[in-house]
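Colleague: build me a model from this:
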Amino acid sequence: MSKKVIRPYNGPAGGWGALRSVAKHLLEQDVPVHGARTLLSANQPDGFDCPGCAWPDRDHTSTFEFCENGAKAVAAEATRHRATPELLGQYTVAELAGYSDQWLENLGRLTHPMRWDAASDRYLPIAWDEAFARIAAHLNALDSPDRALFYTSGRCSNEAAFLYQLFVREYGTNNFPDCSNMCHEPSGTAMKAQLGIGKGTVQLHDFEIAEAILIFGQNPGTNHPRMLGELRKAAKRGAAIVSFNPLRERGLERFADPQDALEMLHDGSTRISSDYFQLRIGGDLAAVKGMIKRTLEVDAQAQRDGRERVIDLDFIAEHTQGFEAFAAEVAGESWDTIETESGLTRAQLERAGDIYLQAKSVICCWGMGITQHKHSVATIQMLCNLLLLRGNIGRPGAGPCPVRGHSNVQGDRTMGIYEKPAPEFLDRLRDVFGFEPPREHGHDTVGAIEAMLDGRCTTFFGLGGNFATATPDTEATHRALRGCDLTVHVTTKLNRSHLVHGRDAYILPCLGRTEIDIQEAGAQAVTVEDSMSMVHLSAGINAPASPELLSEPAIVARLAAATLGERSKVPWLWLIGDYDRIRDRIAAVFDDFHDFNRRVRVPGGFHLTNSAAQRRWTNPEGKALFKAHAVPTDLPVHRARAGREQPVFTLATTRSHDQYNTTIYGTNDRYRGVFGERRVLFIHRDDIAELGLQAGDWVDLESLCEDGVQRIARRFLLVEYNIPRGCLAAYYPETNALVPLSSFADEARTPTSKSIPVIVYAHQPQPAQGLRSARDIGLVRID
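Modeller: Predicted coordinates:
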């Protein structure tokens, strides 16, 4: 077990610490030489797309662009460790469930398809044909296709996602819960209604010329390290970079580029944020509205003085609708409310507004610190309102930029992984493939859990991901999965979801993106879409971890052929013989993918059309809409605090630095100074004192839910941290149990994992025998 240590981290993000961390992970995965060669092939013309985040590449042909988290993801996939049937056969599922997520991850790559054996409580190997036949028989025995759920992770390719949605719709349902439902669903919901398209409008070259970059609810140093390279360049040329985040995050403060020899040689770094505003958790809408209020007040004064207006009247008149009503609503919002709910002073908000006013081109970036709130859709629309005021959409160096996580989460949605498909899309599927797709909307992630709990859905199929760990309300989710008649998971490694299974359960191991995929026509490449709508090829270079592995497209196609049989209109097995055939079908369904196979072979791929970037507004109104929203003052946390004397905190779940989504690489969080421990609670020093506790004490957390269910997460270490009073942060999935299934974003239904009302009290019983108190081993504070 790692020694538990808390110590301030004073270095920059990146730098020598990042290089040492990558070397450590390569050695742990037993790939010190092979892994390094693999890393150098990531994001290259003849290589593979990084299986980590969706941040785009400069041109997909440059030399290796270092990224610590991407390196960890590649090393984890290229590991020499193997979770063979012989190894797994040593453990019952009950025994495996007692190990940590990190331990499960480190077992290595799965090598054979397996089926759970109830008599021995073990996963035992099964032949592929038998597995497909048994799963198909189960699907065909259901009294309705809507009894089955088909989950999708954001790591699967465009080709796999397209085949998957095609199979499931020909089977007869739109039950497509996916990882978007838990992260950026509010971004798509908000922008599609307001701008006509649910994707960001900026590209990488816009970062080269933007005069101001505003960053909300995002920690790129841990979650998107390659983004720091763009921010570093922008900072060096004098662009204003303004960060709005409750926690002081090192990646938003200083960055040392591991590829800059001079900076590394002199142990230097670059300041990233020119201004850093530590607002309250959930206070972003109020803060942005304060910036808008400042902008409108300065504009009104300019009008009174006979000076040039500061808002873009021509753009507003030609391209927008609803400005007058919006401006009146903003004028009616009091500064007192804005200050109270944002946690920032009027002077700070006016400073932020003035930075916006002084810049001719502005990019607004945001992450899951924005999307996982009840009012997340309203917050994103307020960000777009801010941009619309001065014409900062459809202008070079400007626009909205939702920074998505999984490497192809945006591409999956483009390919049709959506529980509420557009009628026009279904019409194209019908016309191209000759069957009538189902029209009734299906279940999203929250709806899927509810449907499993009440028995409406009895079958769960997961194409990647770790559903049991990624989802909210852990106890309810686990109960839902265990109530299924069948659970199936396509995966590269063992994870918690495979241990929380139905009465019949299968694990189907697949190729990773780093591996060579041989089909009838030879080695294949797949495609992915990054978060800025660039589509490019990805071809692995490593031999498969096992000769038994199948690609994701092959697994989907073979299951579809087994399930649908002769009644299918789709030549499933022919399609996977050459992925060009799949791409031809994609081009037939989506106009934006015309001439797909030729265009994607151009180095760097091609960019999908973005109507809002061209100032074409494809929403029903035909205009970009100003959307008025009051600053929320009656959220669950407000109601929880009403009439309660003890302190009620707002808890935000977050990642550690040794983590990517639900994958745990280690127990360190270097930039926050945490080593050897994941059950930590970041808290302001004055809040610790008010609780009558000390840094290093162990505490329990209880969420104050409005559904009458008691939810407690036990034994967390108090860590003093630079975070606003009344706010807490802790890692997920350890705190997912505190998020009620019934608490989700208005309109988008994303779990409110960043705004959980909780109370904190001393842990009982005391730490296990033999474990000294945290203070005794130097666990003190972080500045």
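Colleague: going forward, measure contacts and count neighbours with C-alpha atoms only.
Modeller: Noted.
Colleague: now the helices for the stretch 151-300 of the chain?
Modeller: 158-171, 185-195, 204-207, 220-223, 225-236, 261-265, 284-305 (DSSP state H, counting those that start in this stretch).
Colleague: which stretch among the ones you listed comes nearest Arg430?
Modeller: helix 158-171 (9.6 Å; CA to CA).
Colleague: another for comparison:
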Amino acid sequence: MSDDHAEAKRARSRKKLQAAGKVPFGLGEIKPRHYLEMLRIGWRNRRHPGYAWKVLTQGVCDGCALGTTGLRDWTIDGTHLCLVRLNLLELNTMDGFDPALLADVSSLPAKRPAKLRDLGRLAHPMRRRAGEPGFTRVSWDEAMADLGARIGAADPDRIACYMTSRGITNEVYYAAQKAWRALGSPHIDNAARLCHSPSTAAMKQTLGVAASTCSYRDWYHADVVVFFGSNPANDQPVALKYLYEAKKRGARVLVVNTYQEPGLERYWIPSNVDSALFGTRIADGFFPVSAGGDLAFVYAVQKRLIERGGVDQAFIDEHTSGWDDYVAHLEQYSMDELMRRAGVREQDVDALAEELLQARTGVFVWSMGLTQHGHGSDTVASVCCLGLSKGFLGREGCGLMPIRGHSGVQGGAEMGAYATTFPGGRPLTDDSAAELAELWGFTPPAREGLDTVSMLRAAEAGGLDVLYSVGGNFVDTLPQPERIERAVENVPVRIHQDIVLTPPMLLEPKDVVYLLPARTRYESEGGATETTTERRVIYSPHIPGHDVGEAREEWRIVLDLARAAKPDMAEFLDFPDAAAIRADIARTIPVYADIVGLDKQGDAFQWGGPHLCEGGECPLPGGRARFVTAEPPDRSLGEGEFHVATRRGKQFNSIIHREHDHLTGADRDHVFMSPEDITRLGLRQDQAIVLRSAHGEMRGRVFSAPITPGNLQVHWPEANVLLDAERIDPGGRVPDYNVVARIEVGSSTTPKS
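Modeller: Below is the predicted model of the structure:
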């Protein structure tokens, strides 16, 4: 950063941030009720307040992937405690339920996940066979003997393992993928396949890396921080403290989104005195696009930057390839055509281009608003290319960041719990398999496995004999839930390993269903690690004092199961403790070499350092990043049609905490709709409507919101009934969580929501 540029930023940082309002604490505003909600959470954890406090002050957050350890992190001084973490706290303090409750599952609220969670923790191994009304408690030895015999007799190509993001740690992901490959099966995948796998595909293609190229502290040194399809106010609330500090230092926060998220417009940060009192204006600019129109919008902005000489030609010439072909591709599209496909106004294209033209440093941040489309990988690649054109790579204040909403998914793929790569991102080749054989003592299958969607398709077609779910709730997370139920019920042997009950556990067994009780990360002896969005590997210590029944460490369960299935492979899966797993991780994944030194609270390291692609050098041929091209989708609508996007409310993944979202003022059945469209159709606030797509229908109520006309947003997972189960992003293999639908007035006679 030049002296003039640094001085300009220091001058801006002396300005006071704009308050959100004049009323103390935002009384009367639509906003989170932080302090009131904290009191409610305290009451719900009243049975074990001491243990709850230990989890908060000693453990690494099992919510989003910011990596708060205890009440502190590596980005900013002070105490950090958000409602995402607090709302998950009860899962770590509740007691086990009486196994007799499962004797007849017909009495349980099978379609209501929250009611199932409220029963308490799963405390004992349980079994239900075909024709039985419910589950019977069994011993671990009995469960392992039966499951071991069944898995051992199965064709390895007909067994599959899926791993969720529910607080699962690197040790569990690594042990599971190694065990599954020792069984001869390549069919292991994780929850990244439902969110950020398009980011992995696009970043590997353009940059040669599959993780954030920068750190959160780079926000402080950026001229602009641009959010694409991301809402950290809801998903990573502590990140709002980072933005507050970044704005104090002169950064401008820009948001490209279909909906003008209230939490990014203004937010009351409870641990900042001035912000807690009067709130803070967060976003300096909103740029509304049509759902799925981001790729065309990015191309339009890129064209304008080129026209105005706003690219870093020296960086492009020295550190990239494919620029001329990229420019030629952009020239195929007129500005009017790109704006039509994006659903944007020219003034917004010009405004964002001008912001980027003036910026010498910048960080681009994105999330599922980009990735969960049929063209998600192409869109992420376009954002990466826009960043490359500005030289926003490998230096302070610059970076490309796929911000993670769950604590496990970054590490899950890096550990190798992924159908399309080996640990450490090794390609699925014979050479890689031979390299792993030298390390492991056995040769893993070097073929691509079934990804998450393909697992369920195989189950539906009768192609699976065993489905092992380490956490996860397919019924509430994938499109077309009724179809998913049929697919799950079609698997002869189902294993559900979890801490609480979920709806898929209660589906009818074709042959047998086992429930295996797991410990949380905090209950796991030997501690555990997670990898954050910024590639920081953090140790979370064992916190004794809360053992639930016969629950076991998750890594121990999967290893015991594999050894029972293939006793001849036991010597290759001999991990006496969590430290031994970390030692094997260090041997197998070079960038994780320092994981062996993590053994107490606060221990951490950042693989790759603060910046990947330091100085613009990428791990691609010639050290050069690549410009790549794609066809911006034509999102034209027919008469009476709307683009429908799914969104999150007061929830964590599919765990819904409250029916009402204080951040937006909406209830779960509200359909976000622009005032222009409400007026045009003669509708009114809260009027009952039906959304009907080619794949299903759901009831809802009109909710007026600052959303791009021609677009609707509805809460997920309720809207899964509308989605096209066959539409998948080819790069990341994520389902498209968007659809085209029509509005009908009145209630449906055959509701599916």
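Colleague: mind checking the TM-score on these two?
Modeller: The TM-score (TM-score structural alignment, normalised by the length of the second structure) is 0.90; 711 aligned residues with a CA RMSD of 2.3 Å.
Colleague: turn the helices of the stretch 151-300 of the first structure into CSV, columns for mean neighbour count and distance to Ala642 of the first structure.
Modeller: Shown next, in CSV, are the helices of the stretch 151-300 of the first structure (neighbours: other CA atoms under 10 Å; distance: least, CA to CA, whole Å):
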stretch, mean neighbour count, distance to Ala642 of the first structure
helix 158-171, 24, 46
helix 185-195, 24, 28
helix 204-207, 17, 44
helix 220-223, 24, 35
helix 225-236, 20, 40
helix 261-265, 13, 52
helix 284-305, 21, 20
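Colleague: adding distance to Asp146 of the first structure, write those helices out as CSV.
Modeller: Listed next are these as CSV, based on distance: least, CA to CA, whole Å:
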stretch, distance to Asp146 of the first structure
helix 158-171, 10
helix 185-195, 22
helix 204-207, 41
helix 220-223, 36
helix 225-236, 40
helix 261-265, 56
helix 284-305, 38
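Colleague: and of those, who's closest to Phe66 of the first structure?
Modeller: Taking the helices of the stretch 151-300 of the first structure one by one with CA to CA, helix 225-236 is closest: 7.3 Å.
Colleague: in the second structure, what stretch matches the closest one?
Modeller: Counting by TM-score structural alignment, helix 225-236 of the first structure pairs with residues 237-248 of the second structure.
Colleague: wait, which of the helices of the stretch 151-300 of the first structure is closest to Ala713 of the first structure?
Modeller: helix 220-223 (24.5 Å).
Colleague: mean deviation of the closest one from the second structure?
Modeller: Its aligned residues in the second structure lie a mean 1.0 Å from helix 220-223 of the first structure after superposition (mean CA distance after the TM-score superposition for the first structure).
Colleague: what's that helix in contact with?
Modeller: Applying CA atoms under 8 Å, 6 or more residues apart in numbering, the contact partners of helix 220-223 of the first structure are 13-14, 53, 69, 226-228, 249-252, 405, 655-657, 660.
Colleague: in the first structure, point out the residues matching stretch 551-558 of the second structure.
Modeller: Using TM-score structural alignment, stretch 551-558 of the second structure pairs with 549-556 in the first structure.
Colleague: contacts for the matching stretch, please.
Modeller: Under CA under 8 Å, 6+ apart, the answer for stretch 549-556 of the first structure is 111-112, 156, 159-160, 163-164, 167, 490, 509-512, 517, 573, 576.
Colleague: for Thr337 of the first structure, which three-state class applies?
Modeller: helix (DSSP: H, G, I helix; E, B strand; the rest coil).
Colleague: with Ala6 of the second structure instead?
Modeller: Once three-state DSSP is applied, Ala6 of the second structure turns out helix.
Colleague: please say which position in the first structure it maps to.
Modeller: Using TM-score structural alignment, Ala6 of the second structure sits opposite a gap in the first structure.
Colleague: what number of residues lie near Ala6 of the second structure?
Modeller: Per other CA atoms under 10 Å, the neighbour tally for Ala6 of the second structure reads 12.
Colleague: likewise for the one 4 residues further on?
Modeller: With neighbours defined by other CA under 10 Å, the count for Arg10 of the second structure comes to 14.
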